[in-house]
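*Asks:* any chance you can model this:
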Amino acid sequence: MATARMARTAGRSGTRRQGSVATAARGRNEMAGAYNLRSTDNRKINRKVKKEVYVDYSMIFVVLFLLVFGLVMLYSTSSYDGRLKYEDSAYYLKHQLMPTCLGVGVMMLVSRIPYHLYSKLSSLAYVMAITLILLVKTPLGMEINKARRWIKIFGVSVQPAEAAKLAMIIVLATFISKLGKGITQPKAFWVVLGVPVPVSLLVWKVTSNLSSAIIIFGIAFLMLFVSTPGYRKFIAITAAGVAAAAGVVALVVRAGYHSEMNYRFGRILAWLDPEAYVNDKGYQTLQSLYAIGSGGIFGKGLGESMQKLGFIPEAQNDMIFSIICEELGIVGAIAVMIMFVILIYRMMIIAQNAPDMYGALLVIGVMAHISIQVILNIAVVTNTIPNTGITLPFISYGGTAVLFLLTEMGIVFNVARHIEV
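*Replies:* This next block holds a predicted model:
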């Protein structure tokens, strides 16, 4: 009896122990499940954090600063000319304000459009760029200041060369990213380098705009330089270009000036000795140098320029940097250059952190466009290179230029939005 009772007690104890073990196991499972659930929630939260939109506020500030500064300097530079020609000192400001505001809206819109969409439209962009250039020779073409470089569509003037710059960035970014490592092959390299040649030649010959043709080819050259390993080809191409330019200068100097000389060759002679051609090709350059020299360190003050009073023709276009130097001095000029350096640096950071090669190349193309144009414009104003029509980005007068530049910046901001934070 005692033995049976002990056995029953041991059995109940064993059952209770088994129940306790089972209950503990269920508790551990529930805790593990809760932990896994919390881990899953944490991973979801982390994924949400990673999807946070990256916004480069410093670059936004620089772009807006350059736009506002450009409008202020445009009014200061063009008020005399506008009052003299159109009896409205704010004439040029009003005509620049509308495309600037429109451009800011387009920039905001484009920054929301996924940049991979442009790769599907690259062929269309190439064809459209060529078509717009050819339309200059049709009744839609416009002649301004003895240059036929614009077309008028629905009452709005458009400069096809500016559209061609944006189209070339999209086309080359698509082409190079699709080639991938194949870009290292010699045949692929020369094919890519040949893509911008037809567009550059058309811009040069159809619109007589050699400076824009050089910029378009320069954009392609820099995009290819960044995406291709090795430097020998680029050093050879650069050396050949410099040698060719030096040869042209030597031939022009030997030929001397005569009435039938090409006006571009006349600019080379004026570049070498502007005082000798002060009544012709050297006049604008010499007046620009007077403006820079008279500005000194701190300038004469905003609105106090003398050279803008008819001495520098169309100062609000290519020569606006000389008025900046005169009114704000070397300090103001350096401040503007620093803003451009910051802008280019921020774009370089975005290109380095872009989620893919295509996005990086788009940013590099925009960076190349702005940097080439800034360098060439300042070089022209300071007579470092021969005079040619190159505007200062975001600051010089020109609605088409600022509209397409802001569109390009919208693409840069869109690539930045896809960077994981």
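*Asks:* could you use CA atoms for every contact and neighbour count after this?
*Replies:* OK.
*Asks:* run a quick neighbour tally on residue 225.
*Replies:* Close neighbours of residue 225, defined as other C-alpha atoms under 10 Å, add up to 14.
*Asks:* same question, residue 4
*Replies:* 9.
*Asks:* quick check: what element follows the one helix or strand it maps to along the chain?
*Replies:* Element membership for residue 4, per DSSP states H and E: helix 2-50. On the C-terminal side of helix 2-50, the nearest following helix or strand under DSSP H and E is helix 57-86.
*Asks:* to compare against the first, here's another:
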Amino acid sequence: MQILKRITQKLQYLDYFIFIPYIILSGIGVVMVYSASSYKVQMAGGDPTTYLKKQLLFAILGLLVAFLIYSMKVNFFKSSGFIILFGAVSILLLLYVVLSGKTVNGAAGWINFGSFNIQPAEISKIFLVLFMAQQVAFRENKELSYEGRNKRRFIYAIAVVLPLILILIEPDVGGFIINFSAVLIIILASGYSIGITSLISVGGMGTLMILLSKLKSVSPDSGGPLAYMAKRFSGFNDPFKYQQSTGQQLVNSYYALSNGGIFGAGLGNSIQKRGYLPEPYTDFILAITGEELGLLMVFFILILLFSMIGRIIFIGSKSKETFHSLCCYGIATFMTVQTVFNVGGISGVLPITGVTFPFLSYGGSSMLILSFCVGLVLNISALRKKELLNNK
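*Replies:* Next up, the predicted model:
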């Protein structure tokens, strides 16, 4: 009851430029997950509404999470106790998934809980953003001793580098780049020296380049995660040459977008979801959306998403608290990079990395994490609105 009371009191400060796109995108996601999954499930003898029910549940739970985070004090998420606990859970889950996680599409990035899977790389997004923002805010505290700062730098380095390395080991190149990008943007926005920023940039990209260089010597038929990644890169380079194997996803994504044209073939009328695209309701849901609802709907979805991201950046730029600003920048960064990688993957501009489309793709981990972020940004926006009203 106390939570409901706090939410009711804060509704007057709700930022509808973020909330409305969030609701619309989540609603489109539920509809498209059902449309993209129903045929495949039905042909397998299952209930065609299986993924509809799950995604609707994820959307509702996500909305509850967003309002729960919105009702809390922002400083709670800055507290060392919360971040240490969150970080410990995030790193332990990543360790577990590397050692014995469920392999999906060539990468051991999932923990299986019955009919539901958890993706620890998604959880690490929040931890890294909150931790980085907190550490920069602490760095501005002139009361810390020189020794105290040195200890923090050491812990800071371990806490940031370890999750990134574990994500790369899975291997999840897309997840690594998304998380690393958020870390890098926060560092750039925080005013760290050029030397430190360059060192971290070179270190992160160097690690990625070493992994990618190994793919050249890996046989696509050798088996294992690296072999799967090598197959994806060969399919990206010449998809039509390998359209019966590694290029199948990209070629059928082209067909889906071509079939849809500007106005689409109609909801439920996709051809490519009928066994041609192996991941029609996850990685390639935007391709199915384009086929059924057309290029105009795809543009509408992108406009909604980037208007939300733009609003998050605006809130960050206007916030007086460093922690608040950097949280907004970190969240806007990983949402942007995730969107670019997904759209680039389905259009053949970038290699397919298994990155889902925010709010639309099927998945509980992604929806709950994104909802957490939306709730946090709404909370920061509400604080800013309240301060503006009080100063009048």
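*Asks:* still on that earlier bit, who does the helix holding residue 4 of the first structure touch, helix- and strand-wise?
*Replies:* In terms of contacts (3 or more C-alpha pairs under 8 Å, 6 or more residues apart in numbering; DSSP states H and E), helix 2-50 of the first structure is packed against no helix or strand at all.
*Asks:* how far does the helix or strand encompassing residue 153 of the second structure sit from its chain's centre?
*Replies:* Residue 153 of the second structure is located in helix 146-169, with elements delineated by DSSP H and E. Distance of helix 146-169 of the second structure from its chain centroid, counting by C-alpha atoms, centre = their mean, to the nearest Å, is 22 Å.
*Asks:* show me what counts as buried in it.
*Replies:* 152, 159, 160, 163, 164, 165, 166, 167, 168, 169 (16 or more other C-alpha atoms under 10 Å).
*Asks:* which residue lines up with the fifth one in the first structure?
*Replies:* If I follow you right, that is residue 164 of the second structure. Residue 164 of the second structure maps onto residue 200 of the first structure when the alignment is built from TM-score structural alignment.
*Asks:* mind checking how far that match is from residue 384 of the first structure?
*Replies:* Residue 200 of the first structure sits 23 Å away from residue 384 of the first structure, taking C-alpha to C-alpha, to the nearest Å as the criterion.
*Asks:* residues in contact with stretch 96-113 of the first structure?
*Replies:* With contact meaning C-alpha atoms under 8 Å, 6 or more residues apart in numbering, stretch 96-113 of the first structure is reached by 67, 71, 397-400, 402-404, 406-415, 417.
*Asks:* now with 7 Å?
*Replies:* 397, 398, 399, 402, 403, 406, 407, 409, 410, 411, 413, 414 (C-alpha atoms under 7 Å, 6 or more residues apart in numbering).
*Asks:* out of everything not next to it in sequence, what's closest to the third one?
*Replies:* If the residues on either side of it in the chain are set aside, residue 399 of the first structure comes closest to residue 99, at 5.2 Å by C-alpha to C-alpha, 6 or more residues apart in numbering.
*Asks:* the one helix or strand that neighbour maps to maps to which residues in the second structure?
*Replies:* Under the criterion of DSSP H and E, residue 99 of the first structure resides in helix 91-110. Under the alignment (TM-score structural alignment), helix 91-110 of the first structure falls on residues 50-69 in the second structure.
*Asks:* ditto for stretch 389-402 of the first structure
*Replies:* Under TM-score structural alignment, the match for stretch 389-402 of the first structure is residues 354-367.
*Asks:* and if you look at stretch 276-292 of the first structure?
*Replies:* The aligned range for stretch 276-292 of the first structure in the second structure is 241-257, by TM-score structural alignment.
*Asks:* buried sites along that stretch?
*Replies:* Within stretch 241-257 of the second structure, the residues that qualify as buried by neighbour count (16+ other C-alpha under 10 Å) are 242, 246-257.
*Asks:* would you turn these into CSV with distance to residue 280 of the second structure?
*Replies:* Listed next are these as CSV, based on distance: C-alpha to C-alpha, whole Å:
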residue, distance to residue 280 of the second structure
242, 19
246, 16
247, 15
248, 13
249, 10
250, 12
251, 13
252, 10
253, 9
254, 13
255, 13
256, 10
257, 13
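*Asks:* from those residues, pick the one nearest residue 121 of the second structure.
*Replies:* residue 249 (23.4 Å; C-alpha to C-alpha).
*Asks:* A strand includes that closest one, no?
*Replies:* No - Residue 249 of the second structure sits outside any strand when classified using DSSP: H, G, I helix; E, B strand; the rest coil, being helix.
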